[in-house]
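J.: need the 3D shape of this:
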Amino acid sequence: MKIDLTVDQGPCNTDLRSWCLGIAIFSLVSITFNVLFAPSVVNFVGFAIALTANILLLIGCIKYKRLLLLGWLIYALLVVIGFPFAVFGVIFHYGGYRESTGFNNIFGALLSYILTTLIVVFCARLIYSYYVQLKNREGSPQAVPVV
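T.: Down below sits the predicted model:
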């Protein structure tokens, strides 16, 4: 089974731009509510990185700027790099990884980190596909009517 790195359209044959805008808006709202209602879950550095990445994604989608999408892709890379640390933190109970999920048991915390990482990887695939679309669109000349 081969999984392509890019897709032409989002799920249900929808536009990738609308998915990227939805990801940015949902993430911004989600981060805001997490900081308001569970302030110990996200420290200031993590909040600043996530907020910056999602604002860059939002502006990049609105203005059709592909380089701004790289900010969110770097954020996704940081989440994937941090996944093994989170797993070991949950298993060996260090760093507050287990408490930050809101679960007291190992399995609930692991499930939370696994689902979060899978969602971020899925979103990164859509955003990378949109990045490639914008790159190809900038590289190909636009049709100009000849008079």
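
J.: contacts and neighbour counts: CA atoms only from here.
T.: Will do.

J.: what ranges does this protein have for its helices?
T.: In order along the chain, the chain carries the following helices (DSSP state H): 16-37, 44-63, 66-92, 97-101, 106-139.

J.: so which of those is the most packed in?
T.: Relative to the other members of the helices of the chain, helix 97-101 carries the highest mean neighbour count by mean count of other CA atoms under 10 Å, namely a mean of 20.

J.: how far is that one from where the chain is centred?
T.: Taking CA atoms, centre = their mean, to the nearest Å, the mean C-alpha location of helix 97-101 is offset from the chain mean by 20 Å.

J.: helices or strands up against it?
T.: Using 3 or more CA pairs under 8 Å, 6 or more residues apart in numbering; DSSP states H and E, the elements in contact with helix 97-101 are helix 66-92, helix 106-139.

J.: so what touches that helix?
T.: Contact partners of helix 97-101, identified using CA atoms under 8 Å, 6 or more residues apart in numbering, comprise 40, 41, 42, 86, 89, 90, 104, 105, 106, 109, 112, 113.

J.: now those in JSON lines, with distance to residue 142?
T.: Converted to JSON lines, these look like this (distance: CA to CA, whole Å):
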{"residue": "40", "distance to residue 142": "50"}
{"residue": "41", "distance to residue 142": "47"}
{"residue": "42", "distance to residue 142": "44"}
{"residue": "86", "distance to residue 142": "46"}
{"residue": "89", "distance to residue 142": "51"}
{"residue": "90", "distance to residue 142": "52"}
{"residue": "104", "distance to residue 142": "56"}
{"residue": "105", "distance to residue 142": "56"}
{"residue": "106", "distance to residue 142": "54"}
{"residue": "109", "distance to residue 142": "50"}
{"residue": "112", "distance to residue 142": "45"}
{"residue": "113", "distance to residue 142": "44"}
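
J.: this one next, for a side-by-side:
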Amino acid sequence: MKIDLTVENGPCNTELRSWCLGIAIYWLISMTFSVLVAPNVLNFVGFAIVVVTNICLLIGTLKEKRVLVIVWLIFAVIEAINFPFAVLGVIFHYGGYREATGMNNIFGALLIYIITFLIIAFSARIVYSFYLQLKNNEASKPPRALNVV
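T.: Okay, the predicted model is just below:
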């Protein structure tokens, strides 16, 4: 079984642009509810990061600026690096990772982190494909003519 890192279209042959907008809106809403349900310092720091990166993704998607889309990809890399620490933090109960999920149950907190990681991986694949699509569109445009004085 081979999994490609990029896709041409989103699920159900839809545009990648609409999926990127949906991803940004999903993360903004889900993190807002997370902060409201289980407020702690870890959630507020994560909330600030999520707001900045997803606003950049929204603007980058609407204005087709690939530099702003990269900001969200950096967020996805940070989340991927954080995943092993979160799992160990939940198991050994350090760093407030278990409390950041809003539950004190080990298995429930692990389940939340695993589902979040899978959603991040799915979203990162779509956003990376959209980034490559923007990069290819910019490369295929003819160079702008400059006025020579």
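
J.: right, and the helices and strands packed on helix 97-101 of structure 1 - which one's nearest residue 2 of structure 1?
T.: Nearest to residue 2 of structure 1, of all those, is helix 106-139, at 14.5 Å by CA to CA.

J.: what helices or strands is the closest one leaning on?
T.: Contacting helix 106-139 of structure 1 under the criterion 3+ CA pairs under 8 Å, 6+ apart are the following elements: helix 16-37, helix 66-92, helix 97-101.

J.: so which of those helices gets nearest residue 124 of structure 1?
T.: Nearest of those to residue 124 of structure 1, taken as CA to CA: helix 66-92 at 6.2 Å.

J.: once aligned to structure 2, how far is that closest one on average?
T.: For helix 66-92 of structure 1, the mean distance from the matching residues in structure 2 following superposition reads 0.5 Å, by mean CA distance after the TM-score superposition for structure 1.

J.: centre of the chain to that helix, how far?
T.: Centroid displacement of helix 66-92 of structure 1 relative to its chain, using CA atoms, centre = their mean, is 9 Å.

J.: quick one: contacts for residue 25 of structure 1?
T.: When the contact criterion is CA under 8 Å, 6+ apart, the partners of residue 25 of structure 1 are 54, 58.

J.: how about residue 55 of structure 2, nearest residue that isn't a chain neighbour?
T.: Closest residue to residue 55 of structure 2 apart from its sequence neighbours, by CA to CA, 6 or more residues apart in numbering: residue 24 at 7.3 Å.

J.: my guess is the one you found contacts residue 61. True?
T.: No - under the criterion of CA atoms under 8 Å, residue 24 of structure 2 is not in contact with residue 61, lying 9.5 Å apart.

J.: ok, now which ones touch residue 95 of structure 1?
T.: Taking CA under 8 Å, 6+ apart as the contact definition, residue 95 of structure 1 lies against residue 89.

J.: map it onto structure 2.
T.: Matched to structure 2 by TM-score structural alignment, residue 95 of structure 1 sits across from residue 95.
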